[in-house]
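Peer 1: quick one: sequence and predicted model below, then my questions.
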Amino acid sequence: MLWYQIVFLALIQGLTEFLPISSSAHLILPAQLLDWQDQGLAFDVAVHIGSLVAIVAYFYKDLVKITIAWCVSLKQRRSSEDSRLAWWVVIATIPACAAGLLFNDFISTHLRSIEVIGYTTIGFGVLLWWADHYGTSLKSERDLGIKSVLYIGFAQALALIPGTSRSGITMTMGRFLGFSRESAARFSFLLSIPLILAAGSVKFLELLSSNITIDWMSIIAGVVLSAISAYACIFLFLKWLNRIGFFPFFVYRLILGSVLLLMVYL
């Protein structure tokens, strides 16, 4: 990979992993639209590590609290708001992991196309706008229950389809269920931690079993740049979300999806 490809892809991963615009779509598109060589397994691992570092660093205090509370709930059978939040993250992660095991090969073979990305980018963008425009803002993540957690978990499983956006679909479901913008976003970000860790671990195991020659300078650059851009993205997104809402992301998805479909059909 050339240096500008490394910079571009690492920044794109960091910026889009947590925005409701689909990071997978943005990582697939450069190779298809610009005729770039695929970034490869090692670089995928690197940018996932960078995103994980960013989200853990940003929510470090919250993660310590809910992890301790979760351990206490296991040992002493004593429940609290923090321990329940930890359990909700675990439960909401299960549908996506199960769907990944069952359908990953089919999705990788049949759905990683510009046409599919175009339709999902527009369709799930419209759903995001609808949920944000008509949804109420009465609940926080502390009001989560098993029913809402399962709804969000099954919605997250749809994000395996390129162009859907994991953060976008979970925030959409959160808004449909009456959670505030910030609460829907915060829970979506917490949900990303086990999934990024799982995806990164799978890719890392694949890397260990392969004979790929690793360019360590590219790997280090990918980790650092994706971590910095992801942290900045999380900070600014949560700071501005209540002010700007999800409408700008809907417009972006509508434009991007339309351009992609025009490329396919013209």
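Peer 2: Cool, the structure landed. Numbering: from 1, shown residues only.
Peer 1: could you use CA atoms for every contact and neighbour count after this?
Peer 2: Fine.
Peer 1: for residue 15, give me its contacts.
Peer 2: By Cα atoms under 8 Å, 6 or more residues apart in numbering, the contact set of residue 15 is 226, 229, 230, 233.
Peer 1: find the residue closest to it in space, skipping its chain neighbours.
Peer 2: Closest residue to residue 15 apart from its sequence neighbours, by Cα to Cα, 6 or more residues apart in numbering: residue 230 at 5.2 Å.
Peer 1: residues contacting the one you found?
Peer 2: Contacts for residue 230 (Cα under 8 Å, 6+ apart) come out as 11, 13, 14, 15, 16, 17, 18, 50, 51, 54, 55.
Peer 1: separation between the fifth one and residue 125?
Peer 2: Which is residue 16. The gap separating residue 16 from residue 125 is 14 Å, by Cα to Cα, to the nearest Å.
Peer 1: likewise for the third one?
Peer 2: The gap separating residue 14 from residue 125 is 20 Å, by Cα to Cα.
Peer 1: rewinding a little: could you pick out which of the contacts of residue 15 are located in helices?
Peer 2: 226, 229, 230, 233 (DSSP state H).
Peer 1: next one for the comparison:
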Amino acid sequence: MTAFLDLLLAQTPAADVSGPAKINILQAIILGIVQGLTEFLPISSSAHLKVVPLALGWADPGVAYTAVIQLGSIVAVLWYFWKDLTTIAIGAFKAIASSDYDSQEFRMAQGIGLGTIPIIFFGLLIKILVPDFDKSPLRSLGAIATASIVMSLLLAIAEKTGKRHRDYEKLEVKDGILMGLAQAMAIIPGVSRSGSTLTAGLFMGLERAAAARFSFLLGIPAITLAGLVELKSALGEGLGEGAVVALIVGTISAFVFSYISIAWLLKFLQTHNTWIFVWYRLAFGVAIWTAIAGGALVNQ
């Protein structure tokens, strides 16, 4: 048991995958849990992966590390929605072969494809214009807190005013494009990819569960690309054995808890509203600003 605890707590260098931080296995498990529980809930995984380590006295794991363990979340969403994805893919190919461009599957594929373009475009733009984005003011705690508060208010308005008269079967191409534009906002930590797309879906009159379901499908290309790019970069830098273990452990942890959060949220939104997330995000942002003002956290 002592040897096992020593293994968990042994500091392992994570090279550029975690920036200056050193991630041990216990920390990797916890970061994976945080990633998994917050990636698909509308509360911002990037914000929690920034705040939780600081609150626990750890160093910031960095955007590269968090992007790589997101691959666990991607495997989870692929597994959960495999039937939906195969139906859309097969249906889209059949629609193209028969020139039936009004089919639901073809429109879904179009919506996901076109909706992915904005976040790729702005992501590449930031990578070119702000190569040191890991240290950008946009990743500061103050920015995260402000984004969380603003998004909580937008979700509250969407919850209050949304008509919710369209279900999953009535999704259109324009829904993918508009939700894709909202998804691009999630480049800023604290906004939440899931939160921005869910909010946009409610504004457009989608039912809560339908908006969440499409949000998950829409996020697959973007999160996958981000994770693969960062993984390629990390492997190019070369990783020590300990860093590889920490990445694997964090990714597995993220997979397990991502699957749980997906299943829970879809079931929850079938019978509940989103006010719990509104109040949580508001409290989260206020708590961060309060900690900064009181000196408990540094606005970095």
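Peer 2: Structure received. Please read all numbers here as calculations on a predicted model, not as lab measurements.
Peer 1: need the TM-score between these chains.
Peer 2: Remark: TM-score between the superposed chains equals 0.93 [TM-score structural alignment, normalised by the length of the first structure]; 266 aligned residues with a Cα RMSD of 1.8 Å.
Peer 1: aligned partner of the residue nearest to residue 15 of the first structure in the second structure?
Peer 2: Mapped onto the second structure by TM-score structural alignment, residue 230 of the first structure lines up with residue 258.
Peer 1: same thing with residue 253 of the first structure?
Peer 2: That one, residue 253 of the first structure, aligns with residue 281 by TM-score structural alignment.
Peer 1: related to what we said a few turns ago, distance to residue 247 of the first structure added to the ones in helices among the contacts of residue 15 of the first structure, as JSON lines?
Peer 2: Formatted as JSON lines, those follow (distance: Cα to Cα, whole Å):
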{"residue": "226", "distance to residue 247 of the first structure": "25"}
{"residue": "229", "distance to residue 247 of the first structure": "22"}
{"residue": "230", "distance to residue 247 of the first structure": "21"}
{"residue": "233", "distance to residue 247 of the first structure": "17"}
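Peer 1: by neighbour count, which of these wins?
Peer 2: Scoring these on neighbours with other Cα atoms under 10 Å, the highest-scoring entry is residue 226 at 32 neighbours.
Peer 1: between the two ends of stretch 136-145 of the first structure, how far is it?
Peer 2: 17 Å.
Peer 1: quick check: the residue located most distally from the centre of the second structure vs residue 111 of the second structure, distance?
Peer 2: The outermost residue of the second structure relative to its centre, with distances by Cα atoms, centre = their mean, is residue 98 at 36.1 Å. Per Cα to Cα, residue 98 of the second structure is found 19 Å from residue 111 of the second structure.
Peer 1: list the contacts of residue 223 of the second structure.
Peer 2: Counting by Cα under 8 Å, 6+ apart, residue 223 of the second structure makes contact with 67, 70, 71, 74.
Peer 1: which of the residues you listed fall in helices?
Peer 2: 67, 70, 71, 74.
Peer 1: can you find the partner of the third one in the first structure?
Peer 2: With TM-score structural alignment defining the correspondence, residue 71 of the second structure maps onto residue 49 in the first structure.
Peer 1: test my guess that that match contacts residue 198.
Peer 2: No: counting by Cα atoms under 8 Å, residue 49 of the first structure does not reach residue 198; the two are 10.8 Å apart.
Peer 1: what are the ranges of the helices in the first structure?
Peer 2: 3-16, 23-33, 41-58, 60-76, 81-110, 114-134, 146-157, 166-176, 181-208, 216-244, 247-265.
Peer 1: out of these, flag the one nearest residue 140 of the first structure.
Peer 2: Using Cα to Cα as the measure, helix 181-208 is the one of these that comes nearest residue 140 of the first structure, at 5.1 Å.
Peer 1: buried residues in that closest one, which are they?
Peer 2: Across helix 181-208 of the first structure, burial judged by 16 or more other Cα atoms under 10 Å covers 181-196, 199-200, 203-204, 207.
Peer 1: average offset between that helix and the second structure?
Peer 2: With mean Cα distance after the TM-score superposition for the first structure, helix 181-208 of the first structure departs from the second structure by a mean of 0.8 Å once superposed.
Peer 1: the match of residue 71 of the second structure: neighbour count?
Peer 2: When neighbours are counted by other Cα under 10 Å, residue 49 of the first structure registers 22.
Peer 1: state the distance from the residue nearest to it when sequence neighbours are not counted to residue 11 of the first structure.
Peer 2: Excluding the flanking residues, the one nearest residue 49 of the first structure by Cα to Cα, 6+ apart is residue 223, at 6.1 Å. Residue 223 of the first structure is 10 Å from residue 11 of the first structure, where distance means Cα to Cα.
Peer 1: which of these two has more neighbours?
Peer 2: Using other Cα under 10 Å as the criterion, residue 223 of the first structure and residue 11 rank with residue 223 on top: 25 against 22.
Peer 1: the more buried one contacts residue 44, correct?
Peer 2: No: the criterion here is Cα under 8 Å, and residue 223 of the first structure misses it with residue 44 at 9.7 Å.
Peer 1: spatially central residue in the second structure, please.
Peer 2: Closest to where the C-alpha atoms of the second structure average out (Cα atoms, centre = their mean) is residue 39, at 3.8 Å.
Peer 1: map it across to the first structure for me.
Peer 2: Under the alignment (TM-score structural alignment), residue 39 of the second structure maps onto residue 17 of the first structure.
Peer 1: its match contacts residue 49, doesn't it?
Peer 2: No: judged on Cα under 8 Å, residue 17 of the first structure makes no contact with residue 49 at a distance of 11.8 Å.
Peer 1: excluding chain neighbours, what is closest to residue 41 of the second structure?
Peer 2: The shortest distance from residue 41 of the second structure to any non-neighbouring residue, by Cα to Cα, 6+ apart, is to residue 194 (6.3 Å).
Peer 1: tell me the counterpart of that neighbour in the first structure.
Peer 2: Using TM-score structural alignment, the equivalent of residue 194 of the second structure in the first structure is residue 167.
Peer 1: list the contacts of that match.
Peer 2: Going by Cα under 8 Å, 6+ apart, residue 167 of the first structure touches 17, 18, 19, 20, 22, 156, 185, 188, 189, 192.
Peer 1: likewise for residue 146 of the second structure?
Peer 2: Residue 146 of the second structure makes contacts with 190, 285, as judged by Cα under 8 Å, 6+ apart.
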